[in-house]
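Enquirer: Here's my sequence, what's the structure:
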Amino acid sequence: MEQLIQNLDGRTDQATRRMLHNVVQRKRKFDKFKKNHLIVMWATIGMAGIFLAYLYLTTIKPYSYSFYEVFSVFVSRSPNLYFLILTAGLFGLMNLLKEKREKAEKEFHALRCEIIDKSKDLWKKEDEWKNRHLVFEMMKKMYDINLFHENK
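Expert: Purely as a prediction, here's the structure:
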């Protein structure tokens, strides 16, 4: 468990600390998928650009007088197939990572909203309720998780 969350002894109970730890883990998972999706998206865009430039310079420009020649040269050269498979594979990976990112975001947002909704139950005692803003500020400052409002 996170050291900062574990040091909240007087302000929260064990179940609340566990929920805070889980929301931090889900936030990290979401951030990881978000970063990976962005990297693969730019790699897909770059590979598609390189493939189109290669295709234009080696196939379209020299054989532009006939569509049949462009098509036959495209099919006869094996690097075109490799570029096409690589670009399509990157595109598929990008879509897969996007779905995983969206799922991780939903899980993170659902748990964050649950903590916000149950805050009256999680901080039952009067002194805990008065100090809960310190926990919320620590979560915002250290982990960039806003527990003050449900909206992102």
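Enquirer: make it CA atoms for all contacts and neighbour counts henceforth
Expert: Will do.
Enquirer: so where does residue 22 fall, helix or strand?
Expert: For residue 22, the host element (DSSP states H and E) is helix 14-55.
Enquirer: gap between the residue minimising distance to the centre of the chain and residue 98?
Expert: Note on the chain: the residue nearest the mean C-alpha position is residue 34, at 2.0 Å, using CA atoms, centre = their mean. Per CA to CA, to the nearest Å, residue 34 is found 8 Å from residue 98.
Enquirer: What of residue 133?
Expert: Residue 133 is 34 Å from residue 98, by CA to CA.
Enquirer: what does residue 113 give?
Expert: Applying CA to CA to residue 113 and residue 98 gives a distance of 22 Å.
Enquirer: For residue 20, give me its contacts.
Expert: residue 5 (CA atoms under 8 Å, 6 or more residues apart in numbering).
Enquirer: And this one, please, so the two structures can be compared:
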Amino acid sequence: MDYLEDYRNMVPDATKQMLTVLIQKKAEKEKWKSLLNQWGFSFMFILVLFWVYASFTIADLTGQEGAGRLLSDPVVWICGLFCMLSGFQLMRLRKKHGKADDEYESARRDFIDRNEEWWSEREQWDNRHLVLEFMKNEYNINVINK
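Expert: Purely as a prediction, here's the structure:
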């Protein structure tokens, strides 16, 4: 994919490749963030569902009778199993999102630190702000050195 087709004369090939890497790393980071949010919402939904079910099921029961009835209910076991599954999934996705975020930030900082190396000709250097604004507006990637 050529993300920067409109700017082919303003951007050297090495810079295009680095910006493409940034776009791909940002997309990967957003993918993991989206999955993390989906699993988080499903975890919260099942907890609320469990709480509502448990409060109506054992509302009139107290003590050991209520606890015994609650523990023998298959819906409670299914909710517990799903809560455990989604908890493990949340931990796994949090690690993957953190790794993707670190890789993206590292590549972004590297691009900013080596900004003068990416633009070889004077005309490209003078027009780099157009490309950097495009990256900010189109992909929400801030590579402007501020």
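Enquirer: Distance from the chain centre to the helix holding residue 22 of the first structure, please.
Expert: 3 Å (CA atoms, centre = their mean, to the nearest Å).
Enquirer: buried set for the helix or strand just after that helix?
Expert: The first helix or strand that comes after helix 14-55 of the first structure along the chain, using DSSP H and E, is helix 67-76. Counting neighbours by 16 or more other CA atoms under 10 Å, one finds that the buried residues in helix 67-76 of the first structure are 70, 73, 74.
Enquirer: can you list contacts of helix 67-76 of the first structure?
Expert: By CA under 8 Å, 6+ apart, helix 67-76 of the first structure touches 59, 60, 63, 64, 80, 81.
Enquirer: go with 10 Å
Expert: Residues outside helix 67-76 of the first structure that contact it (CA atoms under 10 Å, 6 or more residues apart in numbering): 55, 58, 59, 60, 61, 62, 63, 64, 80, 81.
Enquirer: Now do the shared contacts for residue 34 and residue 98 of the first structure.
Expert: With CA under 10 Å, 6+ apart, residue 34 of the first structure and residue 98 have common neighbours residue 104.
Enquirer: how close does residue 37 of the second structure sit to residue 130 of the second structure?
Expert: Relative to residue 130 of the second structure, residue 37 of the second structure is positioned 33 Å away (CA to CA).
Enquirer: make that residue 118 of the second structure, sorry
Expert: The value you get for residue 118 of the second structure to residue 130 of the second structure, if CA to CA is used, is 14 Å.
Enquirer: So between those two, which is more surrounded?
Expert: residue 118 (19 against 13; other CA atoms under 10 Å).
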